[in-house]
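J.: here is a sequence with its predicted model. Questions after.
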Amino acid sequence: MTDPVLMTEIWRGDILESMHHGHAVVCNAEGEIVHAWGDPDAVVLPRSSSKMIQAMPLVESGAADAAGLSEMHLALACASHNASAIHNNMVREWLSAQGFVEDDLRCGPQEPRDIAIRNELIRCNDPVCRVHNNCSGKHSGFLTLNKHLGGHAEYCEIDHPVQKAVQAAHEDLTQEPSAGYGVDGCSAPNHASTLQGMARAMAFFAAAREGNGTRETAAARLRIAMAKHPEYVAGEGRACTNLMRAMGHTVAIKTGAEAYFVAMLPEQKLGVALKIVDGATRASENAIAAILVKLGALNPTHPEAKKYLDAPIRNWDGLQTGVMKAGSALL
């Protein structure tokens, strides 16, 4: 086993104050490792970084087309969203169109990340609800797939037809048997894999082209939907949305809890999987930006890139007190 490598440094003045270590892998369309930092065989839960894999059965089964889902719906199915108006409205419309109600969702109520929406709920004394859960788009996709499959209501159970389809997609795309699963924040199972396995899966998404069979077409549609509609994948102010816009809506990236990140680069046909071992999101955002620059997908001079690379750290009075930068191994 290879130790994690230094990926992100936090400097205060000329003093190195904090360090974040991690593992990362880049694979090509053949599933071969092109670059690796740390341990490619480290087994990790990808958390929400695997949402496009979890959405594969929705598209591949024909359920998405039968339900008339748009690209925006597919992007939302892969989302960890802010619960902004565009997210909440689409989820409610999606549920209504398919004959579902909020209580059919198995993700729990969650306070919106969108501060304006949260404050409006407080002013109106309205309760936080399941639609506000950052995974409600994914769960709307699960409900749509479940309707297509004719399964019972508890679609998050590991032996439910929906979750069996998700596990099959996970194992096929990572080319590994599931290394076990944990229950995610939204109550759905989340399957673990090696970093190489996830990078291999992301490379498949990156290289997939519509018209090259059912699985490739489904993967390409999901990747394109994410890249074209990044505001549905995360939301304003979020690294996923900011960086996909900065890369011209071609590369698809997705964060996951506890500092996981993936990327799908269609021009280079490369997939990336990244994990910061201490779970620090600031470090995963910095490291994925550095890797995207290294692979030629992100311009380091772009204003959005500068938010995550050599990013200034400021105090409450606006004074720059330090900087966050990528470790030398990534440069």
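T.: That came in fine, so what should we check first? Predicted model only: the values in this text are computed from it and were never measured.

J.: going forward, measure contacts between C-alpha atoms and count neighbours the same way
T.: OK.

J.: show me what contacts Pro300?
T.: Pro300 makes contacts with 293, 306, 309, as judged by C-alpha atoms under 8 Å, 6 or more residues apart in numbering.

J.: one more time with 6 Å
T.: Pro300 is in contact with no residue at all, counting by C-alpha atoms under 6 Å, 6 or more residues apart in numbering.

J.: how near is it to Leu270?
T.: Pro300 sits 19 Å away from Leu270 when distances are taken as C-alpha to C-alpha, to the nearest Å.

J.: do the same with Cys135
T.: 26 Å.

J.: determine the set of other helices and strands touching the longest strand seen in the chain.
T.: With secondary structure taken from DSSP state E, the chain has its longest strand at strand 15-28. When contacts are defined as 3 or more C-alpha pairs under 6 Å, 6 or more residues apart in numbering; DSSP states H and E, strand 15-28 packs onto strand 5-12, strand 33-37, helix 195-207, strand 270-276.

J.: ok, residues contacting that strand?
T.: 4-11, 33-39, 196, 199-200, 203, 270-277.

J.: among the residues you listed, which ones are buried?
T.: Listed as buried from the contacts of strand 15-28 are 4-11, 33, 36-39, 196, 199-200, 203, 270-277; burial here means 16 or more other C-alpha atoms under 10 Å.

J.: strands of the stretch 201-331 of the chain, start to end?
T.: 252-256, 260-265, 270-276, 311-314, 320-326 (DSSP state E, counting those that start in this stretch).

J.: roughly how far apart are the residue most central in space within the chain and Gly213?
T.: For the chain, the residue nearest the mean C-alpha position is Lys254 (2.7 Å; C-alpha atoms, centre = their mean). Here the criterion is C-alpha to C-alpha. By it, Lys254 lies 25 Å from Gly213.

J.: what do you get for Leu195?
T.: 26 Å.

J.: the more surrounded of those two?
T.: Leu195 (31 against 11; other C-alpha atoms under 10 Å).

J.: how about that one, nearest residue that isn't a chain neighbour?
T.: Pro40 (5.2 Å; C-alpha to C-alpha, 6 or more residues apart in numbering).

J.: what about that neighbour, neighbour count?
T.: 24.

J.: same deal with the one 5 residues further on?
T.: Burial of Leu45, expressed as a neighbour count using other C-alpha under 10 Å, amounts to 24.

J.: list the contacts for it?
T.: By C-alpha under 6 Å, 6+ apart, the contact list for Leu45 reads Ala192.

J.: next up, the contacts around Ser49.
T.: 254-256, 261.

J.: next one: the residue nearest to Leu274 when sequence neighbours are not counted relative to Leu145, how far apart?
T.: Sequence neighbours aside, Ala24 is the residue nearest to Leu274 in space, at 4.2 Å (criterion: C-alpha to C-alpha, 6+ apart). Separation of Ala24 from Leu145 (C-alpha to C-alpha) stands at 32 Å.

J.: then this one, side by side with the first:
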Amino acid sequence: MTDPVLMTEIWRGDILESVHHGHAVVCNGAGEIVHAWGDPNAIVLPRSSSKMIQALPLVESGAADKAGLTETHLALACASHNASAIHNDMVRDWLAAQELSEEDLRCGPQEPRDIGIRDELIRCNDPVCRVHNNCSGKHTGFLTLNKHLGGHSEYCDIDHPVQQAVLTAHEELTQETSAGYGIDGCSAPNHAATLHGMARAMAFFATAREGNGTRETAAARLRTAMAKHPEYVAGEGRACTNLMRAMGHTVAVKTGAEAYFIAMLPEQGLGVALKIVDGATRASENAIAAILAKLGALDPAHPEAKKYLDAPIQNWDGLQTGVMKAGAALL
């Protein structure tokens, strides 16, 4: 067992105020570790960082093409979105096209992260609904796959055909037997894996090419959809969207709750999995940006990169009081 390493430092003036430790792995297309920090064999729930794996059966089965899904639909299937208008409208239209409704979703109602949408609901005295859940795109993808498979309505049950297809994809791509699962914030099962296993899976997505068989084609389509349409994967002001734009829509990245982060780098043929052990999202955003810069995918001088690398910390009066820095091990 290897201890987690220092990944992010929070400085206030000349005083080191806080630190965040974590584990991270970079794999090549052969599943070999290229870089590692901390314990590659640490078993962690990847949370929403696994959404492209959860979406793989939707594409691989032919359900996505049968339903006429576009790249933006596929990006939304991998999303933890802000519940902005573009997300809500697409989920509603997608459900209607499948002759389904909000009531068929098994993700719970969630207050929109989009402040304008939230305030509009308050002004109109409208209730928060399941479409506003940040995982509603993933769940609409589950419903589309379920319609294709002919399963019963409780598609989040672990023994449901949808979740069994997800489990198969998870185990085959990580090349690990599932270490167990937890129930995610959206009520779907979320399978644990080692950091090495998740990095291996992300390297598969990174190196997958359309035309190289059904699975590679499906993986490449999902990765490309995420990278080309980052506003559907997260939304304005979010690290996933900002970083994918900063890298010229060539790299796909995805955050997960409790400070998980993954990246798929097709030009380098590399996959990344990262976990900050204390669950601090600010640290996972800082650390993934540092790793992407180290791997040559992200220009550290890009304005969006500077929001996460050597990022200034300001107080309520706009004064810079400190800075967030990547730990020396990542530089």
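T.: Structure's in. What do you need? All values reported here derive from a predicted model rather than from experimental measurement.

J.: doesn't the residue nearest to Leu195 of the first structure fall inside a strand?
T.: No. Applying DSSP: H, G, I helix; E, B strand; the rest coil, one finds Pro40 of the first structure to be coil, outside a strand.

J.: so it makes contact with Gly197?
T.: No. Contact criterion C-alpha atoms under 6 Å: Pro40 of the first structure and Gly197 do not qualify, at 8.5 Å.

J.: what are the ranges of the helices in the stretch 101-250 of the first structure?
T.: 115-124, 136-149, 161-174, 195-207, 214-228, 230-233, 239-246 (DSSP state H, counting those that start in this stretch).

J.: want to throw these into JSON lines with distance to Met324 of the first structure?
T.: Formatted as JSON lines, the helices of the stretch 101-250 of the first structure follow (distance: least, C-alpha to C-alpha, whole Å):
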{"stretch": "helix 115-124", "distance to Met324 of the first structure": "26"}
{"stretch": "helix 136-149", "distance to Met324 of the first structure": "32"}
{"stretch": "helix 161-174", "distance to Met324 of the first structure": "32"}
{"stretch": "helix 195-207", "distance to Met324 of the first structure": "24"}
{"stretch": "helix 214-228", "distance to Met324 of the first structure": "26"}
{"stretch": "helix 230-233", "distance to Met324 of the first structure": "25"}
{"stretch": "helix 239-246", "distance to Met324 of the first structure": "15"}
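
J.: for those helices, which one sits closest to Arg130 of the first structure?
T.: helix 136-149 (6.9 Å; C-alpha to C-alpha).

J.: how about Asp157 of the second structure, nearest residue that isn't a chain neighbour?
T.: Gln163 is the one closest to Asp157 of the second structure (C-alpha to C-alpha, 6+ apart), at 7.0 Å.

J.: do Asn146 of the first structure as well
T.: Nearest one to Asn146 of the first structure, counting by C-alpha to C-alpha, 6+ apart, is Val162 at 6.1 Å.

J.: relative to Gly141 of the first structure, how far out is the aligned partner of Ile122 of the second structure in the first structure?
T.: Aligned by TM-score structural alignment, Ile122 of the second structure pairs with Ile122 of the first structure. Counting by C-alpha to C-alpha, the separation of Ile122 of the first structure from Gly141 of the first structure is 29 Å.

J.: of these two, who's got more company?
T.: Applying other C-alpha under 10 Å to Ile122 of the first structure and Gly141 shows that Gly141 carries more neighbours, namely 29 against 12.

J.: what's the counterpart of that one in the second structure?
T.: Gly141 of the first structure maps onto Gly141 in the second structure, by TM-score structural alignment.

J.: tell me the contacts of that match?
T.: For Gly141 of the second structure, counting by C-alpha under 6 Å, 6+ apart, the contacting residues are Ala77.

J.: at 8 Å what do you get?
T.: Going by C-alpha under 8 Å, 6+ apart, Gly141 of the second structure touches 55, 58, 77.

J.: which of those residues lies closest to Trp316 of the second structure?
T.: Ala77 (36.6 Å).

J.: right, and the closest one touches Ile53 too?
T.: No. Taking contacts as C-alpha atoms under 8 Å, Ala77 of the second structure lies outside contact range of Ile53: 10.5 Å.

J.: out of those two, which sits in the busier spot?
T.: A side-by-side neighbour count of Ala77 of the second structure and Ile53, using other C-alpha under 10 Å, places Ala77 first with 30 against 25.

J.: distance of the closest residue to the more buried one other than its chain neighbours relative to Ala75 of the second structure?
T.: Nearest residue to Ala77 of the second structure, sequence neighbours excluded (C-alpha to C-alpha, 6+ apart): Lys138, at 4.1 Å. Computed as C-alpha to C-alpha, the Lys138 of the second structure to Ala75 of the second structure distance reads 9 Å.

J.: so the two - more neighbours on which side?
T.: Lys138 (31 against 27).

J.: that older thread, among Ala24 and Leu145 of the first structure, which residue is more densely surrounded?
T.: Ala24 (29 against 26).

J.: return the residue of the second structure aligned against the more buried one.
T.: Aligned partner of Ala24 of the first structure by TM-score structural alignment: Ala24.

J.: Ala311 of the first structure and Met198 of the first structure, how far apart?
T.: 28 Å.

J.: those two: who's more crowded?
T.: Met198 (35 against 16).

J.: residues touching that one, list them.
T.: 46, 174, 262, 272-273.

J.: cutoff 6 Å now
T.: 174, 273.

J.: residue in the second structure paired with it?
T.: In the second structure, Met198 of the first structure lands on Met198 (TM-score structural alignment).

J.: so how far is Asp39 of the second structure from its match?
T.: Applying C-alpha to C-alpha to Met198 of the second structure and Asp39 of the second structure gives a distance of 13 Å.

J.: which residues does stretch 268-282 of the second structure contact?
T.: Contacts of stretch 268-282 of the second structure (C-alpha under 6 Å, 6+ apart): 21-28, 195, 198-199, 202-203, 206-207, 258-264, 284.

J.: drop anything exposed from those residues.
T.: Buried, going by 16+ other C-alpha under 10 Å: 21-28, 195, 198-199, 202-203, 206-207, 258-264, 284, out of those.

J.: Pro112 of the second structure -> the first structure?
T.: So, by TM-score structural alignment, Pro112 of the second structure is matched to Pro112.
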